[in-house]
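In: Sharing a model prediction with you, sequence too.
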Amino acid sequence: MKRKLFLATFLLSAMVAVKAQEVTYEEYDLDNGLHVILHQDNTAPVVTTSVMYHVGGKDRTEGRTGFAHFFEHLLFEGTKNIERGKWFEIVSSHGGQNNANTSQDRTYYYEVFPSNNLQLGLWMESERMLHPVIDQKGIDTQQEVVKEEKRLRYDNSPYGQLLPVLGENLFEKHPYKDPNIGYMEDLDAATLEDVIAYNKKYYVPNNAALVVAGDIDIAETKKIIEDYFGPIPRGEDVVRNYPKEDPITEEKRVKAYDANIQIPAVGIAYRTPGFKERDAYVLDMISTYLSDGKSSKLYKKMVDDQKQALQVGAFNIPQEDYSMYLVFALPVGETSLDTLISEMEEEIAKVRNELISENDYQKLQNKFENQFVNSNSSVSGIANSLARYHVLYGDTELINKEIEIYRSVTREEIKEVANRHLKSNQRVIIDYLPKDKTEN
């Protein structure tokens, strides 16, 4: 009786928490195609202004990789009405902070201000969209910035080449085969005309979503948005027609070398569906089941019990067109990479061949409930989620209903999806080795 009462109380608390978590918003389109999403939260005098452009590393032509990431930097250079190099100074001097980031699929710019600077944030983002200064001086400056970032994050960072290695071995045709940051020779070869054309094609209102979240008055905010963004001309519709990959039907094993590591690693990689597909949600659950926390299957077995691995993890790396799934481990002592592969495959095979236990399934559901409740705990996080769900998923309401997808996943479906995407003949094994072990 006590157990049933506890369970009922827990479920009621979870339902109340999820209900309280519901995010209210209003969305509409300007005449130029800019999608606007407003979320009012007057509990603190803070506002986030953000713009997500549907452009990422995959949006390029051969020989011109890395443009979206390059633009992440270039569009802070200055505008017709913001002096070169003054962007960050303006933001900080008004009590704000700002940043940007780029993936293979989108670019996101945002400012967080005291709410009395709402108008400033909207003006700055409209300036970025309408009046960016794109000239040779800015291109030369930001090329050096990007090169330095590549040296720090990829070339000189331990295991920093792993993500590019995944892309180049899981894809042969799709632009995901090339790193988001691009190849430096492509940026060096880019002309001013190339860069201007890229801006004209992708950084237009009909390829973007503007989100304003926080301590706002809805009517006042709409008026400011119309004043600043309404006059921006609509661009040409962006058409994407990227080549489809042939299925992986035979195991492939490759070697990659990293001069920054002393401990080798091994990865089992799979090409999996894009993040909008239901199977991608199930793969999220499988990766959590295998490696989230010290009680997870891979960690408990290979790190705690058998002491074969320093680290082990399963990661669903989400992308719009195809995702990448990686099971990855670092050995202890003389443990061979083949041993790690065998042990990881054993646990993956169990998911393919057996239903996970009811207890493990319930723990999994509880973790996703908690993640959902915590996912929108800040106004800036809500702004990001609203933009992402609209731009990449085409459904803003996922901010409130995505948890229902996870709730509806059954143990049987977990087994089916593992069988569909995580078979041995669908994998690429990556031996990731210290460079001094190469045979020249």
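Out: It's in. What you are looking at is a predicted structure, and each value in this text was computed from that prediction instead of being measured.
In: hey, let's count contacts and neighbours off CA atoms from now on
Out: Will do.
In: Please name every helix or strand in contact with the helix or strand where A8 lies.
Out: Taking DSSP states H and E as the definition, one finds A8 inside helix 2-21. On a contact count with 3 or more Cα pairs under 8 Å, 6 or more residues apart in numbering; DSSP states H and E, helix 2-21 meets helix 358-375.
In: For the next helix or strand along the chain from the helix it packs on, enumerate the helices and strands it packs against.
Out: Using DSSP H and E, the helix or strand that follows helix 358-375 towards the C-terminus is helix 379-393. With contacts defined as 3+ Cα pairs under 8 Å, 6+ apart, the packing partners of helix 379-393 are strand 35-40, strand 46-53, strand 208-214, helix 398-408.
In: ok, structure two:
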Amino acid sequence: MKNAIMALGSALLLSGGATAQKVAFEEYNLDNGMHVILHNDNTAPTVITSVMYHVGSKDEQPNRTGFAHFFEHLLFEGTENIKRGEWFKIVTSNGGVNNANTSDDRTYYFEVFPSNSLELGLWMESERLMHPVINQIGVDTQNEVVKEEKRLRVDNQPYGNLIAEVKKNMFTNHPYRWATIGSMEHLDASKLEEFQAFNKKFYVPNNAVLVVAGDLGDIKKTKEWIQKYFGTIPRGADIKRQTFTEDPITTPRTAEYQDPNIQIPMVIAAYRTPSMKTRDARVLDMISTYLSDGNSSKLYKKIVDDKKMALQMGAVGFNQEDYGMYILYGMPQGSNTSAQILKEADEEIVKIQTDLISEKDLTKLKNKFENQYVNANSSIEGVAENLASFYLLYGDVNLINTEIDIYRSITREEIRDVARKYLNPNQRLVLDYIPSKDKGQN
């Protein structure tokens, strides 16, 4: 009886949390094609102004990689009305913070201000879009910044090239095959006119969504400011996007990469998965959590805790607009080999493909996803980015409220069937990520 009462209490708590997290929003289009989403939340006197552009590394040319990420830096250089070097000073002097990030699919910029600086935030983002200054000094400056970032985060970081090596071997035709940070040689070879052309093509209002969230105060005034600062920006040319498809992986792929920054080898098993917009992608999220998310996951408990064959077992899920990846990794311990721990992992995958997971494990999984759902929308920053992503990449803003229902509806049978469909040895890349053999000679 006690357990039943506790279970009921947990269910009510989760249900109440999910209901409390329902995100109210209003959306509309400006005449120039920019989509606008407003979310009013006066629980704190802060506001976020954010713009997400539908441009990422997959929109680059194969001989000019790194442009999307480069612009994440370049567009803080200044505008016609914000002098070079003044952007961050304006933000901090008004009690705000700002940042940006880039993925294979999109680029995202935002400022968080006290709510009485809402108009300032809108003006700054409109300046970035309408009046950017893209000149040689800015390009040269940010080129050095990006090179230093690559040195710190990739070249000199243990296992820093792991994702890039997986992508290179998983994709043959799709632009996902190159790293988001791109090639420094490509950036060095690019002319100023190429950066200006990239901006003209992708940084247009009809390729963007503006999200304003937080303590908006007078909604009518907010809309007036949006029209004033963004409504007058000319519409850009419609973007003709290429569609890239990959043939299914039907025979095992193998690769090796030598990293001079590591001493312990790592084995990676990577599976190509479908678009994040599909139901199968959500089922794979659950499978990934079940197998390899945290110290209580099946693989960690078996291979690290019980058998002590590995120092670490885990996974990275890459959910993307066109294709995704499930990247399983392990670090063998002692005399155990990469092949041995991969064999142990395969046995656990076969169990999912053969038998239904228990009802208890399914309930535990769903509780985890309920918790993730609540946490994802627990801050204004999280809500703003989710609203932008669900509009721009999924085509349905209300998924911010309803995607959790998809996870709630996933069955044990679906988990078994999707594991059978995607997680087979003939459908994967096995990458041996090892210490450099020449390390001792350097």
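Out: Nice, thanks for sending it over. Quantities reported herein were computed from a predicted structural model and do not represent experimental measurements.
In: ok so, going back, I'd like the helices and strands packed on helix 379-393 of the first structure as CSV, with distance to Y432 of the first structure and mean neighbour count appended.
Out: As requested, these are arranged in CSV below (distance: least, Cα to Cα, whole Å; neighbours: other Cα atoms under 10 Å):
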stretch, distance to Y432 of the first structure, mean neighbour count
strand 35-40, 43, 21
strand 46-53, 34, 26
strand 208-214, 38, 28
helix 398-408, 33, 15
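In: For D360 of the first structure, find the nearest of those.
Out: helix 398-408 (14.1 Å; Cα to Cα).
In: Superpose on the second structure and give me the mean offset of that closest one.
Out: Compared with the second structure after fitting, helix 398-408 of the first structure deviates on average by 0.5 Å (mean Cα distance after the TM-score superposition for the first structure).
In: List of residues touching the very next helix or strand once past that helix?
Out: Using DSSP H and E, the helix or strand that follows helix 398-408 of the first structure in sequence is helix 411-421. By Cα atoms under 8 Å, 6 or more residues apart in numbering, the residues outside helix 411-421 of the first structure that reach it are 270-272, 279, 282-283, 285-286, 348, 351-356, 361.
In: what's near enough to touch the residue positioned nearest the centre of the second structure?
Out: Centrality entry for the second structure: nearest residue to the mean C-alpha point is S103, 6.0 Å, by Cα atoms, centre = their mean. S103 of the second structure is in contact with 56-57, 69, 180, counting by Cα under 8 Å, 6+ apart.
In: Neighbour-wise, which one of those residues leads?
Out: When neighbours are taken as other Cα atoms under 10 Å, the top entry among these is S57 (28 neighbours).
In: re earlier: in the helix holding A8 of the first structure, what's buried?
Out: Residues of helix 2-21 of the first structure classed as buried by neighbour count (16 or more other Cα atoms under 10 Å): 14, 17-18, 21.
In: Widest-spaced pair of those residues?
Out: A14 and Q21 (10.4 Å).
In: With distance to R240 of the first structure as added columns, please give the buried residues of helix 2-21 of the first structure in TSV.
Out: Below are the buried residues of helix 2-21 of the first structure laid out as TSV (distance: Cα to Cα, whole Å):
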residue	distance to R240 of the first structure
A14	41
A17	40
V18	37
Q21	35
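In: Okay, strands next: where are they in the first structure?
Out: 26-29, 35-40, 46-53, 97-102, 107-114, 208-214, 252-258, 265-273, 309-317, 322-331, 427-434 (DSSP state E).
In: could you give me the residues in the second structure that the second one aligns onto?
Out: This means strand 35-40 of the first structure. Counting by TM-score structural alignment, strand 35-40 of the first structure lines up with residues 35-40 of the second structure.
In: which residues touch stretch 75-84 of the first structure?
Out: Under Cα under 8 Å, 6+ apart, the answer for stretch 75-84 of the first structure is 85-87, 127-128, 131-133, 138.
In: Restrict those to the buried ones and give me that as a PyMOL selection.
Out: This is the PyMOL syntax for the buried subset of the contacts of stretch 75-84 of the first structure, where burial follows 16+ other Cα under 10 Å:
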select buried, resi 87+127+128+131+132+133+138
